[in-house]
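A.B. asks: I'll drop the sequence and a predicted model, then ask my questions.
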Amino acid sequence: MGSATRKRTRSQTWAILSSQAAEASQPSQAAEEQNTVVKSKTKAKRQRTTRAVLNSQSAEPSQQQLEELLQHEVIREKRSKQINDRHKGKEAHLVPNNGEGEHADNDAEGSATPYFSTRMGPKTMFKFVQKLTPEQKQSVRDIGFGALLNLQLCTSDSQLVQYLLDNFELYQTHFKLENDKLTVEEEDIKYTLGIPRGEKVVVEGPKYDEQGRPKYRALLQSWRTRWNIKIGSPITTKMGDVIVKRGDYGDEFKRGFMVLTVSCMMRGFQTRRCNHKILNSLVNVDEIKEYNWCNYTYNSLIKSIKKYKKKSNGFFTDR
């Protein structure tokens, strides 16, 4: 199947998913009739969001598009706060954001659908890549992650995300559609994010840092010195501004970029701290593009869904 055909098929399928999510979120026929206008606007926005994801690798966004997305982000945050205040005191099966993670966007204001909470999300990365210098952007391209520089999605849709989780068959790895199914494969990660899919296997450091190989322990110690910490790792949401402010674009920049990317887009922690254990696969930055980051992301996604389905009252992560 050609790239253009595949893109149209994906776009159409996600449009169907968005449509079904909107229908599934309505409690009754009467409520559906009362919210016709809201559903129409919500569906249109979801379709625009889907196209933004699928097309983010094909063309760098214009300045006008970036301004529109950032303006939408400001509006979304104000709306999220209003809805969050409205639902305070109501029992919900998803934990609050606590100011450090990322809430998915809830389009239908006043909806009873609880927030989908996660420490991960596109907002932090979206803002981060806009601030990079030309030299830093070139370094990102050099390690094979240039597609993320064109990221156009800075929000997520709460109802759609929850719908997808509810309709995902874990062991067959597909989404249940009304009369069909959509199988999720490693190839889809490559198609959507455009990240490297090399031969090397991404391996994180062990649970206890002192049990890691010598090169990992040495790198971790120097990395922590650079971040002025003795143990643990920096706060994920604060890393981007520090990296940009430093202005360098060598090996340390590349490692910082990868740690932030992994923590935001691939495999984050339940805490607000970044995933420093990925440094085990960042000892030699020249080999970053030789790793299979698609497989790493795919496996992390499946593990996260499995854990979430067992206990859906926490952040969406397998750590």
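C.D. replies: Yes, it's here. Numbering: from 1, shown residues only.
A.B. asks: hey, let's count contacts and neighbours off CA atoms from now on
C.D. replies: Fine.
A.B. asks: Does V38 lie in a helix or a strand, and which?
C.D. replies: Counting by DSSP states H and E, the element that carries V38 is helix 36-55.
A.B. asks: Show me what counts as buried in that helix.
C.D. replies: 39, 42-43, 46-47, 49-55 (16 or more other CA atoms under 10 Å).
A.B. asks: which of those residues lies closest to R6?
C.D. replies: Distance ranking of these against R6, using CA to CA, places L54 first at 10.4 Å.
A.B. asks: Just give me how far stretch 147-160 sits from the chain centre.
C.D. replies: Mean-position distance between stretch 147-160 and its chain equals 7 Å (CA atoms, centre = their mean, to the nearest Å).
A.B. asks: got it, and stretch 248-257?
C.D. replies: Between the centre of stretch 248-257 and the centre of its chain there are 21 Å (CA atoms, centre = their mean).
A.B. asks: now the strands: where do they sit in the stretch 201-319 of the chain?
C.D. replies: Residue ranges of strands cannot be listed for the stretch 201-319 of the chain, since DSSP state E, counting those that start in this stretch assigns none.
A.B. asks: Next secondary structure after the longest helix anywhere in the chain?
C.D. replies: If you go by DSSP state H, the chain has its longest helix at helix 63-86. Going down the chain from helix 63-86, the next helix or strand is strand 102-103, by DSSP H and E.
A.B. asks: if we can go back for a sec, in the longest helix of the chain, what's buried?
C.D. replies: Taking 16+ other CA under 10 Å as the basis for neighbour counts, the residues of helix 63-86 that come out buried are 66, 69-70, 73, 76, 79-80, 83-84.
A.B. asks: again, but for stretch 252-259
C.D. replies: By neighbour count with 16+ other CA under 10 Å, stretch 252-259 contains the buried residues 253-259.
A.B. asks: which one of the residues you listed is nearest R272?
C.D. replies: Set against R272, the nearest of the buried residues of stretch 252-259 by CA to CA is V259 (13.3 Å).
A.B. asks: isn't that closest one right up against F269?
C.D. replies: No: contact between V259 and F269 fails when scored by CA atoms under 8 Å: they sit 11.8 Å apart.
A.B. asks: joint contacts of these two?
C.D. replies: Counting by CA atoms under 8 Å, 6 or more residues apart in numbering, the contacts common to V259 and F269 are N275.
A.B. asks: Alongside the first one, take a look at this:
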Amino acid sequence: MGKKTLGNGNAAKRRGLRSSLGLGDGAKVSEVTGAKVPEVTGTSHTDEHIGEQDRRSDPGVSEGTNVGKMIVIREVPKVMKRVRDASLNQTLLSMKKKKISSVPQENTLNPFRTNCCGKRLCELNEAFTSEQKKAVTEIGFGSLLHLKITRTNNALSAWLVDRFDGGSGMFKVGYGKEFKVNQYDVYDVFQFPMVEGQDVLDVSRGPNADNPHFDLKASWREYFKVDREKGQIGLSAVYSELKKLVDGGEVFKKLYVLFAFSSFLAPVTNNTLDLRLVLAVHEVQKIPHYNWCKYILGRLMYANVLFKNSMWSNGTK
């Protein structure tokens, strides 16, 4: 009893610094020697006085001779404190500019990134007029108007990609817990048109001279005033154009489907408009009569396999 354990040994329980030294409540204790320091009243602590009283730096004075004598503790002048604080602040500011962090960062050769940006699509939907929202609903994509996405969680996205097998369509949640993803699961999430036997066809990526649908791609490039042969249409330009088409209409419907897929449902890597779908949106009345759920799943599986193959080839898996 009366003892407490410190580390691996036992030490007598301390009753406090003042009581163990036998000092009264009114006494002061030297921060250096622990000796009792009498109260000093009416004494001016000038540099001259301090030089006369403070003999701790004198090598001829032992610790024992300091007991009972006045010991004046020299305080750091406020000017020096300000200099020190300014120096510290300057150091912190320099570290901030160089983006130096004390938290160790994971050294990943190929960190997971995605251009899937539902936030941008949500912001666009919120800016739509009633006519524009009606046009989106008419082509079967009205569920996108109810999206509420504020950010993209890359950590969660990486986990989902890792757990999904694009070759078989199997999604493994945990040990012994896996299921096969199919087009009906996509329908349950988005409620997009899912017409059996009406597959969405991509435009061929062959040379322009041999591409039967080259003119469809070229017409969109001309619309946005980029090079007719190989011009890239930035998603920011499409975003602005969609906001201008306040009355809806056929061009708006086509562009909305292209933008929704290029930015969110099946995003491309360079933030440009994916012109592979120009054939599917060419006849507006046919848009709600395709199997969009099957198409989305197919693009997802293909992208998953492509990503993992690139990871293996880069030696990061």
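C.D. replies: Alright, I've got the coordinates. Small disclaimer: the values here were computed from a predicted structure and weren't measured.
A.B. asks: can you tell me what part of structure 2 the helix holding V38 of structure 1 aligns to?
C.D. replies: On structure 2, no counterpart of helix 36-55 of structure 1 exists by TM-score structural alignment.
A.B. asks: Mind giving me the packing neighbours of that helix?
C.D. replies: helix 3-24, helix 186-193 (3 or more CA pairs under 8 Å, 6 or more residues apart in numbering; DSSP states H and E).
A.B. asks: Make TSV from these and add mean neighbour count to it.
C.D. replies: Compiled in TSV, the helices and strands packed on helix 36-55 of structure 1 are given as follows (neighbours: other CA atoms under 10 Å):
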stretch	mean neighbour count
helix 3-24	16
helix 186-193	17
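A.B. asks: Can I get the ones you listed in TSV including distance to Y171 of structure 1?
C.D. replies: Compiled in TSV, the helices and strands packed on helix 36-55 of structure 1 are given as follows (distance: least, CA to CA, whole Å):
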stretch	distance to Y171 of structure 1
helix 3-24	20
helix 186-193	15
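A.B. asks: follow-up on the earlier one: okay if I get the buried residues of helix 36-55 of structure 1 as CSV plus distance to S3 of structure 1?
C.D. replies: As requested, the buried residues of helix 36-55 of structure 1 are exported to CSV (distance: CA to CA, whole Å):
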residue, distance to S3 of structure 1
K39, 31
T42, 28
K43, 25
R46, 22
Q47, 19
T49, 20
T50, 16
R51, 15
A52, 16
V53, 15
L54, 11
N55, 12
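A.B. asks: Now the two most distant members of those residues.
C.D. replies: Within those, two members stand farthest from each other by CA to CA: K39 and N55, at 24.1 Å.
A.B. asks: any idea what Y171 of structure 1 aligns with in structure 2?
C.D. replies: So Y171 of structure 1 corresponds to G167, using TM-score structural alignment.
A.B. asks: you'd agree its match is up against V305?
C.D. replies: Yes: under the criterion of CA under 8 Å, G167 of structure 2 lies in contact with V305, with a separation of 6.5 Å.
A.B. asks: More neighbours: which of the two?
C.D. replies: Regarding G167 of structure 2 and V305, a neighbour count based on other CA atoms under 10 Å identifies V305 as having more, with 17 against 10.
A.B. asks: residues contacting the spatially closest residue to that one that is not a sequence neighbour?
C.D. replies: Closest residue in space to V305 of structure 2, ignoring its immediate chain neighbours: G166 at 5.2 Å, by CA to CA, 6 or more residues apart in numbering. With contacts taken as CA under 8 Å, 6+ apart, G166 of structure 2 has the following neighbours: 300-305.
A.B. asks: Show the buried residues in these.
C.D. replies: Neighbour-count burial (16+ other CA under 10 Å) is assigned, among the contacts of G166 of structure 2, to 300-301, 303-305.
A.B. asks: From V285 of structure 1, how far out is K39 of structure 1?
C.D. replies: 47 Å (CA to CA, to the nearest Å).
A.B. asks: just the helices in the stretch 1-150 of structure 2 please.
C.D. replies: Applying DSSP state H, counting those that start in this stretch to the stretch 1-150 of structure 2 gives helices spanning 17-21, 47-53, 78-97, 118-126, 130-138.
A.B. asks: Quick one, which of the ones you listed gets closest to N182 of structure 2.
C.D. replies: Judged by CA to CA, the one of the helices of the stretch 1-150 of structure 2 that comes nearest to N182 of structure 2 is helix 118-126, at 22.0 Å.
A.B. asks: Structure 1: matching residues for that closest one?
C.D. replies: Helix 118-126 of structure 2 falls opposite residues 122-130 of structure 1 when the two are matched by TM-score structural alignment.
A.B. asks: Going by neighbour count, list what's buried in the matching stretch.
C.D. replies: Of the residues in stretch 122-130 of structure 1, 122-129 count as buried by neighbour count, 16+ other CA under 10 Å.
A.B. asks: same check, this time on stretch 150-164 of structure 1
C.D. replies: Judged by neighbour count (16+ other CA under 10 Å), stretch 150-164 of structure 1 contains these buried residues: 150-164.
A.B. asks: what's the match of helix 118-126 of structure 2 in contact with?
C.D. replies: Residues outside stretch 122-130 of structure 1 that contact it (CA under 8 Å, 6+ apart) are 102, 137, 148-149, 151-156, 237, 240-241, 244, 260-261, 264-265.
A.B. asks: what's the first-to-last distance across stretch 194-210 of structure 2?
C.D. replies: The stretch stretch 194-210 of structure 2 measures 31 Å between its terminal residues, going by CA to CA.
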